[in-house]
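In: could you look at this predicted model? Sequence included:
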Amino acid sequence: MSRPVDALLDFLRGEEARGVTHIHLDDDAKALLRELHRRARAPKAVPASAAVVSRPAESVAVAERPAAAPAEKTELFVPEISAPAAGSAAERIAALAAQAENWAPARKLGTLRTTMVFSTGNPEADLMLVGEAPGYQEELQGEPFVGPAGQKLNDILKAMGLAREQTYISNIVKFRPATAGQTTNNRKPTLEEMASCLSFVRTEVEIVKPRCIVALGGTAAEGLLGLTGSVSAMRGKWYEFNGIPVRVTYHPSYLLRSTSVRDKRAVWEDMMEAMEKLDMPISERQRAFFQQR
């Protein structure tokens, strides 16, 4: 279950990504953190609620790094998602999406566009696919993974024996990252932008309860798992997010640009690993896809 402390950690990671080295806490916030610490040490921990801190009193280090100039006085909002506890999975996802529509931690950044694109597919799916952020086509249609990349993903799922509607598809960031004079061009979301929305992804995983997650591309792997480096180095092994096994593979848009059969085979091998994790049958014909002749 998502805890307020998880939302606090997401916020702090976002502040660290901005280069902030210290935050200011008032007496109420310090008391809250002490209570969290006390409850964590107790035999049965009970999560405390998040807080809004507005009166700076004491600086607390976010990370071990050289001292910087004192930060200007700012209001620290610790984001907490009111995860829907009742209703079907579909109703709970719908309520979560409604909450994301005007999500202040993302809105206040000023670097994301205003159209929210949440998720699509079956909210009780065994397989969850996570990308980075909506692009031009996704913003236009209000659905993740549409356009050429979405069609490529559909083709991959079809080869697995799955329809798009049988899976749950989401993104780390729920709004399209903005650029100056933006038209159809897209950009990678920043760590700060990913941190602002990560609590939603965590809650989606709690609601959907997938048996397996596939992170599509290096940015999704970075936001979901904290990994950095090349996808080629990330793939080929299992990771974990909130107790759910995660596989990293290339983004479908990368396959559209690549002419390498080896890259296509790599993605297919990752998907077969996911199929095996889900106890899906794999035919000899499927195993032979994209093998070098």
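Out: Ah, there it is. Numbering: from 1, shown residues only.

In: drop to CA atoms for contacts and neighbour counts, all remaining ones
Out: Noted.

In: what ranges does this protein have for its helices?
Out: 4-17, 27-41, 89-100, 104-107, 136-141, 147-160, 191-208, 218-225, 231-234, 252-257, 261-277, 284-287 (DSSP state H).

In: residues touching residue 165, list them.
Out: 120-122 (Cα atoms under 8 Å, 6 or more residues apart in numbering).

In: as CSV, the residues you listed with neighbour count would be great.
Out: As requested, those are exported to CSV (neighbours: other Cα atoms under 10 Å):
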residue, neighbour count
120, 18
121, 19
122, 18
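
In: of these, which is the nearest to residue 163?
Out: The closest of the contacts of residue 165 to residue 163 turns out to be residue 121 (Cα to Cα; 9.5 Å).

In: that older thread, need the helices of the chain in a markdown table with mean neighbour count, can you?
Out: Formatted as a markdown table, the helices of the chain follow (neighbours: other Cα under 10 Å):
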| stretch | mean neighbour count |
| --- | --- |
| helix 4-17 | 19 |
| helix 27-41 | 14 |
| helix 89-100 | 17 |
| helix 104-107 | 18 |
| helix 136-141 | 16 |
| helix 147-160 | 17 |
| helix 191-208 | 23 |
| helix 218-225 | 23 |
| helix 231-234 | 16 |
| helix 252-257 | 16 |
| helix 261-277 | 18 |
| helix 284-287 | 10 |
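
In: so which of the ones you listed is nearest residue 242?
Out: Nearest of the helices of the chain (Cα to Cα): helix 191-208, 7.5 Å.

In: and the angle for that closest one with helix 89-100?
Out: When axes from the mean of the first three to the mean of the last three Cα atoms, to 10 degrees is applied, the directions of helix 191-208 and helix 89-100 differ by 160 degrees.

In: against residue 27, how distant is residue 59?
Out: According to Cα to Cα, to the nearest Å, residue 59 and residue 27 sit 12 Å apart.

In: before we go on, here's another structure to hold up against the first:
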Amino acid sequence: MRWTERQRAMLREMGVPAFWPVEPDAVEPDAVEAAPPSPAAVADVAPRAESPRPAPPPARAVEAPTPVVSVAEPAPVRPAPRATRPGPAPVASPAGRAAPPAEVVLGPRPAGIETMDWPALRTAVAGCQACSLSQSRTQSVFGAGHIEADWMIVGEAPGEQEDKLGEPFVGRAGELLDRMLEAVGLTRAEAPAAQQVFIANVLKCRPPANRNPLPPEVAQCEPYLLRQMALVRPRVVLAMGRFAVQSLLKSSEPLGKLRGRVHQVQGVPVIVTYHPAYLLRSPADKALAWDDLCLAREVLMQSRAQSPDRAPDQSPR
């Protein structure tokens, strides 16, 4: 893939390393290993095969079938079925990351979330007891940013640091997100709505040991996120990570297949991209995330051209 000088500059701002693959040298030792046996070796084997035959022709002719049977019995290598030892792997994987409780304890959600203003919504999230995550959290993570931002970032769930500080996207993933936003002229610091973002997670409480969110937990938290979208009224939403994408788009398709397209949620354009935590593990995909940012920026510019002033929100604030 070839990049323009401008794109390379942007990638450097995002901290993209030089990840272009280097082709390994051609490996030729296989040709040496595959060399045919020497004629001397073949000639040496031939007479040995003929010499035993004349010595005891009748006896060995009768005995020949018997060894064939005895050799044929071990031939069906019965340990082959034992090669299906990957059986323990599925047992280990659920015990590792996917070891959530068999039953999720659900409680009632606050009534009237769809009509709440910002103060009421914050209070509802802070005191939410709608699922068992409320028992293990340090505090809920409501969200942060400009409440009338053009951009809205949707993540997956709070991690350990977010749970302690009560803020979304902190730590190394937050630092990478800041660099990504700066590359397209955005910031999380105090700024006008056109340059700032509003950030929220699908889940407002941290799952124990940072395990994956469970469907009932996502369903219980979903009304909070949708109400935040309705209050912010962003021009574009950037969904980061598999669980954010599945929650917003109601799709089980792989994230890679949903990228590069403009989706709609409640009339708001949604762009799919990778979570910064994933990009820290797979830095080569930062280039793909840059493409997603560029697409989101194009959608935003089109929205501003079509409606320079957004219609006033009729919801109470």
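Out: Nice, thanks for sending it over. Since the model is a prediction, treat every value here as computed from it, not as a measurement.

In: one step back: export the helices of structure 1 as a markdown table, with columns for distance to residue 169 of structure 1.
Out: Formatted as a markdown table, these follow (distance: least, Cα to Cα, whole Å):
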| stretch | distance to residue 169 of structure 1 |
| --- | --- |
| helix 4-17 | 22 |
| helix 27-41 | 34 |
| helix 89-100 | 12 |
| helix 104-107 | 20 |
| helix 136-141 | 12 |
| helix 147-160 | 10 |
| helix 191-208 | 10 |
| helix 218-225 | 12 |
| helix 231-234 | 20 |
| helix 252-257 | 13 |
| helix 261-277 | 15 |
| helix 284-287 | 23 |
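
In: residue 174 of structure 1: which of those is closest?
Out: Evaluated over the helices of structure 1, closeness to residue 174 of structure 1 peaks at helix 191-208, with 6.7 Å, by Cα to Cα.

In: so who does the residue mapped onto residue 215 of structure 2 from structure 1 touch?
Out: Aligned by TM-score structural alignment, residue 215 of structure 2 pairs with residue 191 of structure 1. Residues in contact with residue 191 of structure 1 (Cα under 8 Å, 6+ apart) are 13-14, 17, 223.

In: let's go with 10 Å and repeat that
Out: By Cα atoms under 10 Å, 6 or more residues apart in numbering, the contact set of residue 191 of structure 1 is 13-18, 219, 222-223, 226.

In: before we move on, the earlier item: quick one: which of the contacts of residue 165 of structure 1 sit in strands?
Out: If you go by DSSP state E, the contacts of residue 165 of structure 1 have 120-121 in strands.

In: between the contacts of residue 165 of structure 1, which is nearest residue 105 of structure 1?
Out: Residue 105 of structure 1 lies nearest to residue 120 out of the contacts of residue 165 of structure 1, by Cα to Cα, at 22.6 Å.

In: would you point out which residue is most central in structure 1?
Out: With distances taken as Cα atoms, centre = their mean, residue 172 lies nearest the centre of structure 1, 2.9 Å away.

In: contacting residues around that one?
Out: Contacts of residue 172 of structure 1 (Cα under 10 Å, 6+ apart): 118, 130-134, 189, 193-202, 215, 219-224.

In: apply 8 Å and report the result again.
Out: Contacts for residue 172 of structure 1 (Cα under 8 Å, 6+ apart) come out as 130-133, 194, 197-198, 201, 220, 223-224.

In: with residue 285 of structure 2 instead?
Out: By Cα under 8 Å, 6+ apart, the contact list for residue 285 of structure 2 reads residue 279.

In: distance of it relative to residue 273 of structure 2?
Out: 10 Å.

In: residue 57 of structure 2 too?
Out: Going from residue 57 of structure 2 to residue 273 of structure 2 by Cα to Cα gives 78 Å.

In: pick out whichever of these two has more residues nearby.
Out: Legend: neighbour count by other Cα atoms under 10 Å for residue 57 of structure 2 and residue 273, higher for residue 273 (26 against 10).

In: measure the equivalent of the more buried one over in structure 1 to residue 129 of structure 1 for me?
Out: Using TM-score structural alignment, the equivalent of residue 273 of structure 2 in structure 1 is residue 249. To residue 129 of structure 1, residue 249 of structure 1 is 11 Å away according to Cα to Cα.

In: anything in contact with each of those two?
Out: Counting by Cα under 8 Å, 6+ apart, the residues touching both residue 249 of structure 1 and residue 129 are 214-216.

In: need those in a markdown table (columns: distance to residue 77 of structure 1).
Out: Below are these laid out as a markdown table (distance: Cα to Cα, whole Å):
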| residue | distance to residue 77 of structure 1 |
| --- | --- |
| 214 | 31 |
| 215 | 29 |
| 216 | 30 |
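
In: pretty sure residue 15 of structure 1 is touching residue 194, no?
Out: No: in this structure residue 15 of structure 1 lies outside contact range of residue 194 using Cα atoms under 8 Å: 11.3 Å.

In: do you know how far residue 140 of structure 2 is from residue 165 of structure 2?
Out: Noted for residue 140 of structure 2: a distance of 10 Å to residue 165 of structure 2, by Cα to Cα.

In: my error: substitute residue 144 of structure 2 in the last question.
Out: Distance of residue 144 of structure 2 to residue 165 of structure 2, computed by Cα to Cα: 12 Å.

In: joint contacts of the two?
Out: With Cα under 8 Å, 6+ apart, residue 144 of structure 2 and residue 165 have no common neighbours.

In: now the aligned residue in structure 1 for residue 178 of structure 2: closest residue in space, sequence neighbours ignored.
Out: Under the alignment (TM-score structural alignment), residue 178 of structure 2 pairs with residue 154 in structure 1. Leaving aside its sequence neighbours, residue 154 of structure 1 sits nearest to residue 164 (Cα to Cα, 6 or more residues apart in numbering; 6.0 Å).

In: returning to what we had before: map the residue nearest to the centre of structure 1 across to structure 2 for me.
Out: Using TM-score structural alignment, the partner of residue 172 of structure 1 in structure 2 is residue 202.

In: quick one: residues contacting the residue nearest to its match when sequence neighbours are not counted.
Out: Excluding the flanking residues, the one nearest residue 202 of structure 2 by Cα to Cα, 6+ apart is residue 156, at 5.1 Å. Residues in contact with residue 156 of structure 2 (Cα under 8 Å, 6+ apart) are 201-203, 240-244.
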